[in-house]
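Peer 1: Dropping a prediction and its sequence here:
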Amino acid sequence: MRMNFAGRTLDMAACHVMGVLNVTPDSFSDGGRFNQIDSALARAREIVADGAAFIDVGGESTRPGATPVPLQEELDRVCPVVEAIARELDVVVSVDTSAPEVMREAVALGAGLINDVRALQRPGAPEEMGRTDVPVCIMHIQGEPEHMQDNPSYRNVLQDVSSFLTERLRVVEAAGVRSDRIILDPGFGFGKTVQHNFQLLSALEQLKQLGHPILAGMSRKSMLGHVTGRDVGERLSASVAAATIAALKGVSIVRAHDVRETVDAVKVVAAMEEAGR
C-alpha cells in the first residue's frame, strides 16, 4: 500500500521512522530544547540526516498530567516550524495536534500528515480532515492527558482499543476522510498501565486486521523505564528494542527520539525480511 503525504509517496508495507520534534517547554523527554525556531530547524536537519521519513512537530505536551495549551499559543509554536521545515527539507512534516484550526494552518504551510492523539474527537476535527488532502493518524486514548493515568482499566485491552479505533474510523470516514488516508495508533502510554502496554505490544500485529497502516510510539516511555529501571534519558537500548519488535510485527511507522539508532534497527529488520522472501 502506497500513501501520498503532500506530494511525497511512501510504501506503507515498509517500516519508516518518525523523528520527534517537540516545540514545547514541558514535554516529558526534551521539553524546552527546541522551542525556538533556530534550534528546532537545526534539530530537524539532524533528524533528516539520521534517516527519518517523518518529522512529528508537537506544540502541546501530551505527557501524563499535561494541561491543554491555548490555541493561539499552539499556533505560534507550531506554524513557523512547519513552514521552515517544509520549505527547506525533503521530509514529511507531521503535526501532532487535536485542534482543527492548527490542522488547517499546518496543512496550508506544507504539513503532510496530521497526528491526533485524541482521534479527531474535538468538535470540527473530523470535518476539517475531511476537507484536506493529507493523511491522518488517529490514536487510542482513554481519558485526557491531564488524568489519563489516574486509574486506566479495560476488560480486554486489545479488544477495547480495536473497538475504539473501529468506531472512530466509522465517524471520521462519515465526515469525509478517505479510508486510504488513515493510519492507526494503539496509543502506548495513553491511559494504560505497564501491563496494558506490553499486552498491546505482544499483539500488535493483530491491529493490522483493521486494514490500515499502524504507527507505534514507545520511545523513552515509562513502560520501558518500569522494566529497565532507567530514567527517561537512559532508555535508548530499551526504545530501540521496542521499535525493533514493532517493526517485526509489521508496523508502518515507529516514532522515535533517537532517530539514527532506530533507523539502523529498522534496516536490520528489513534486510532479514528481504532475505527470507
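Peer 2: Structure's in. What do you need? Here the structure is a predicted model, which means the values were calculated and not measured.
Peer 1: going forward, measure contacts and count neighbours with C-alpha atoms only.
Peer 2: Noted.
Peer 1: residues contacting Ala106?
Peer 2: Val78, Cys79, Val82, Glu83, Val95 (C-alpha atoms under 8 Å, 6 or more residues apart in numbering).
Peer 1: Mind doing that once more with 7 Å?
Peer 2: Cys79, Val82 (C-alpha atoms under 7 Å, 6 or more residues apart in numbering).
Peer 1: after the helix or strand harbouring it comes which helix or strand?
Peer 2: Element membership for Ala106, per DSSP states H and E: helix 100-108. Toward the C-terminus, helix 100-108 is succeeded by strand 113-116 as the next helix or strand (DSSP H and E).
Peer 1: Sort out which residues of that following strand are buried, please.
Peer 2: Judged by neighbour count (16 or more other C-alpha atoms under 10 Å), strand 113-116 contains these buried residues: Leu113, Ile114, Asn115, Asp116.
Peer 1: just checking, the first one touches Val95?
Peer 2: So that's Leu113. Yes - judged on C-alpha atoms under 7 Å, Leu113 makes contact with Val95 at a distance of 6.4 Å.
Peer 1: quick one: the strands in the stretch 101-250 of the chain?
Peer 2: Applying DSSP state E, counting those that start in this stretch to the stretch 101-250 of the chain gives strands spanning 113-116, 136-139, 182-185, 215-217.
Peer 1: next up, a second structure to put side by side with the first:
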Amino acid sequence: YRLMRFNTMMDMFDRDFPGHYLRLIRRVRTSVIALIPTVTGIHATLSTVGTSRVVIGGPVFQKIAVRRNPETVALSSPRDATGLFELDQQPELLLPFEGTGVEASWEFRMPKASNLFDYSTIADVILTIEYTALNDFGYRQEVIQSLSTTISSDIPFSFRNQFADQWFDLNNPEQTATPMVVRFVTTREDFPPNLEDLRIQQVLLAFLRAAGSSSEVSGSSLLFTEDGGGGPVGGAANTVEGVISTRRADGKAIRAGDAASWIPILGKAPFGDWELALPADPVTKALFANEEIEDILLVITYSGRTPDWPS
C-alpha cells in the first residue's frame, strides 16, 4: 500500500509571487512519472485533509481559514490527471478543490493492490496547482521583508539510479578490489543554482528493503571529505528500521546507534568525496544477492542563501 501525506505552505507561493493574496485554487492536476503501460494507467486518489488557509486584504493583510468539507477525486491517467471528463464542461458546478486555499493538507493514495506496475520505476509525483489571486504592491514589500534569505531543502541520491557503478559493485562484491566499499562524489551542479553558502544540515541514509524484509545493516560507515576542507569525517552507525539519520523525526536527541559519528559532517559545504563501507560479511552480502535491499538513498538536507530581491 502506498500513502503520501504532505502540505502546501503559503511561503512556497510567496517566494514565487510575493504580493499575491486571496490565493484560491481553480484546478489541480496530478502526474505520476513512472514506467506505466499506456493501456493500464494508474488507480489513485487525491484528497484534501483538514482546513485550508488564505490571506485576505484590507487595512491589515491576515491569514484566515477556509472551511470546506474534505474532497477526494479518483485519478486514472498518469499525466495531468484532474479527476474530470475534460470535455464535460459544467460551469455551474465547482471543480474538485476549487475555492480551497492554496495552504492545505493533502493525501495521495495509490495502492499496489490496484496498480499492477513496478513501483521502483516511479521517479516523481507532480502536483500542479492552478489558482487565482489578487496583487498588492504594498503587501509585496511586506512579504519580501518577511521572507528569510535562507532556505532549507532535501536532495536525494539513489544508488540504483544515480550511482549505478557503485550499486553494481555492492551487488557484485567479488568483482571489486574493495568488497562492499564504494566511493562517489557530490558537486555544485547537483544542487540548485542561484544559492550561496550551501551547507549540510542533516544526513540520512535509507536502505529500501523489499516487501516483507525487516533486515538491518549494522556497522555501516559513511565518510565525507569536503572539497578543500581537510580529511574525512564521519564513522560507523547502525540502521533503525532501515534508516540511519543525524536527526530523529520528533527532533529529540540522537539515540545511541544512530548517526552520532556523522555529526562532524554537518555544517560543511555539500561538495566533495564520499565513502560508504558496508560490512563485508556473508549476511550483508546475502541481503544484496537475495534482493532484500532494492536501493540505497542518501538524503542531504542543506541550507543556502538566496539572492536579494530587487527593490
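Peer 2: Looks like it arrived, so ask away. Since we're looking at a predicted model, the values are computed, not measured.
Peer 1: Could I get the TM-score for this pair?
Peer 2: Here the TM-score for the pair of chains, by TM-score structural alignment, normalised by the length of the first structure, is 0.28; 135 aligned residues with a C-alpha RMSD of 6.5 Å.
Peer 1: Which one, of the strands of the stretch 101-250 of the first structure, ends up nearest to Val254 of the first structure?
Peer 2: Closest to Val254 of the first structure of these is strand 215-217 (C-alpha to C-alpha; 5.0 Å).
Peer 1: Are there helices or strands packed against the helix or strand hosting Glu274 of the first structure, and which ones?
Peer 2: Per DSSP H and E, Glu274 of the first structure falls inside helix 259-275. In terms of contacts (3 or more C-alpha pairs under 7 Å, 6 or more residues apart in numbering; DSSP states H and E), helix 259-275 of the first structure is packed against helix 236-248.
Peer 1: The helix it packs on: what's the following helix or strand?
Peer 2: That would be, after helix 236-248 of the first structure and using DSSP H and E, strand 253-256.
Peer 1: Any buried residues in that next one, and which?
Peer 2: Here strand 253-256 of the first structure shows Ile253, Val254, Arg255, Ala256 as buried, counting by 16+ other C-alpha under 10 Å.
Peer 1: Can you give me every residue that contacts the second one?
Peer 2: Pointing back at Val254 of the first structure there. Applying C-alpha under 7 Å, 6+ apart, the residues near Val254 of the first structure are His16, Val17, Met18, Leu215, Ala216, Gly217, Ala243.
Peer 1: between these, which is closest to Val107 of the first structure?
Peer 2: The closest of those, once distances to Val107 of the first structure are taken by C-alpha to C-alpha, is Met18, at 17.7 Å.
Peer 1: Would you indicate which residues of the helix or strand hosting the closest one are buried?
Peer 2: Using DSSP H and E, Met18 of the first structure maps to strand 16-22. Of the residues in strand 16-22 of the first structure, His16, Val17, Met18, Gly19, Val20, Leu21, Asn22 count as buried by neighbour count, 16+ other C-alpha under 10 Å.
Peer 1: what helices or strands is the very next helix or strand once past that strand leaning on?
Peer 2: Following strand 16-22 of the first structure in sequence order, the next helix or strand is helix 37-49 (DSSP H and E). Judged by 3+ C-alpha pairs under 7 Å, 6+ apart, helix 37-49 of the first structure is in contact with helix 71-88.
Peer 1: Can you list the helices and strands that the helix or strand following the helix it packs on packs against?
Peer 2: Next helix or strand after helix 71-88 of the first structure toward the C-terminus (DSSP H and E): strand 92-96. In terms of contacts (3+ C-alpha pairs under 7 Å, 6+ apart), strand 92-96 of the first structure is packed against strand 54-58, strand 113-116.
Peer 1: still on that earlier bit, can I get the strands of the stretch 101-250 of the first structure in JSON lines including distance to Lys267 of the first structure?
Peer 2: Converted to JSON lines, these look like this (distance: least, C-alpha to C-alpha, whole Å):
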{"stretch": "strand 113-116", "distance to Lys267 of the first structure": "23"}
{"stretch": "strand 136-139", "distance to Lys267 of the first structure": "23"}
{"stretch": "strand 182-185", "distance to Lys267 of the first structure": "22"}
{"stretch": "strand 215-217", "distance to Lys267 of the first structure": "17"}
